[in-house]
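In: sequence and predicted structure are below.
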Amino acid sequence: MKLYQGLTQVQVNEEMADDAPDFKITTDLVKPLHYAPSELYHYLDAVLKPGSRHDQNNLKYVTDAAFIGENFDFNSVPFTAKMKDFEAKMAFARNLVSDLNRHVAVNINTQDLTFELLFVD
């Protein structure tokens, strides 16, 4: 699955992994992400409807950098609020699309209380 699917569709005790108080998120990857999983969660929370199916969301917010640059409210998320100029916003959008569309497997380790993102690099 793609990272945005793993972050939005896999839950721990009916909570998103980022909201599950006892779980930590780990990554197993070769090529690093541009943004931390917690930052990606904040972005996804701002643009996708919680609990909705993918056909009910505007997936351009995870697949189209130009659309994101033109339509995303950069003030809606603390880590993007500082981005003011066009170049910074577009660099963010390109890097975001790159991160969210990477292929990943998700493992929920109940013994270690870990939400493991296993990237197929």
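Out: Right, received. Where do you want to start?
In: CA atoms for contacts and neighbours, from now on please.
Out: Will do.
In: excluding its backbone neighbours, what's nearest residue 93?
Out: Using CA to CA, 6 or more residues apart in numbering and skipping the chain neighbours, the partner closest in space to residue 93 is residue 65 (4.7 Å).
In: then this one, side by side with the first:
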Amino acid sequence: MRERIERNALRGAPMIWIRTSLAATGLAVATAIPASAEIVASTCRLLSYDGNITSVETFRCDFMQRGGNVMVNSAEHEFSFLAAEQGETYIRINSIPLRFTRTGEFTLEVTQSPWLR
């Protein structure tokens, strides 16, 4: 009786190994495929600092975020904010509007919605 139980237990072992391997492979493939980022039509407001002079420009832009990295593009401007550089080369404030500041250079405000005037 004991031998039969041991043989039956050993028969199921390869199936457990196969299921575990398939699950691990599926998880590895799912995490390796980069997630696509949605492009959101937005309104941008750029405050540029030049000494005591601050210029303000409002324009249409596209906002895209993937893995914490942000890209904001328009016909006139391109901005890239890498997640690894947050707090080092720029400050991000998660509010409405979303704000990115490069101290002494500019602040970019992004409102994720169609064109606002």
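Out: Looks like it arrived, so ask away. None of the values given here were measured: they were computed from a predicted structure.
In: please work out the TM-score for the two chains.
Out: With the length set by TM-score structural alignment, normalised by the length of structure 2, the two chains reach a TM-score of 0.22; 45 aligned residues with a CA RMSD of 4.6 Å.
In: tell me which residues touch the residue nearest to residue 93 of structure 1, please.
Out: Applying CA atoms under 8 Å, 6 or more residues apart in numbering, we find residue 65 of structure 1 in contact with 90, 93, 94, 96, 97.
In: my read: the second one touches residue 68, true?
Out: Yes: with contacts counted by CA atoms under 8 Å, residue 93 of structure 1 reaches residue 68, the gap being 6.0 Å.
In: which residues in structure 2 form helices?
Out: Taking DSSP state H as the criterion, structure 2 carries its helices at 2-32.
In: which ones are touching residue 27 of structure 1?
Out: Applying CA under 8 Å, 6+ apart as the definition, the contact partners of residue 27 of structure 1 turn out to be 116, 117, 118, 119.
In: buried subset of the residues you listed?
Out: Those of those that meet the buried threshold are 116, 117, 118, 119, by 16 or more other CA atoms under 10 Å.
In: now render those residues as TSV, adding distance to residue 37 of structure 1 and secondary structure.
Out: Supplementary listing: these in TSV, determined by distance: CA to CA, whole Å; DSSP: H, G, I helix; E, B strand; the rest coil:
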residue	distance to residue 37 of structure 1	secondary structure
116	11	strand
117	9	strand
118	12	strand
119	13	strand
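In: which one of these is nearest residue 86 of structure 1?
Out: Set against residue 86 of structure 1, the nearest of those by CA to CA is residue 119 (30.5 Å).
In: might one say that residue 110 of structure 2 is in contact with residue 47?
Out: No: look at residue 110 of structure 2 against residue 47 with CA under 8 Å: they stay out of range, at 11.6 Å.
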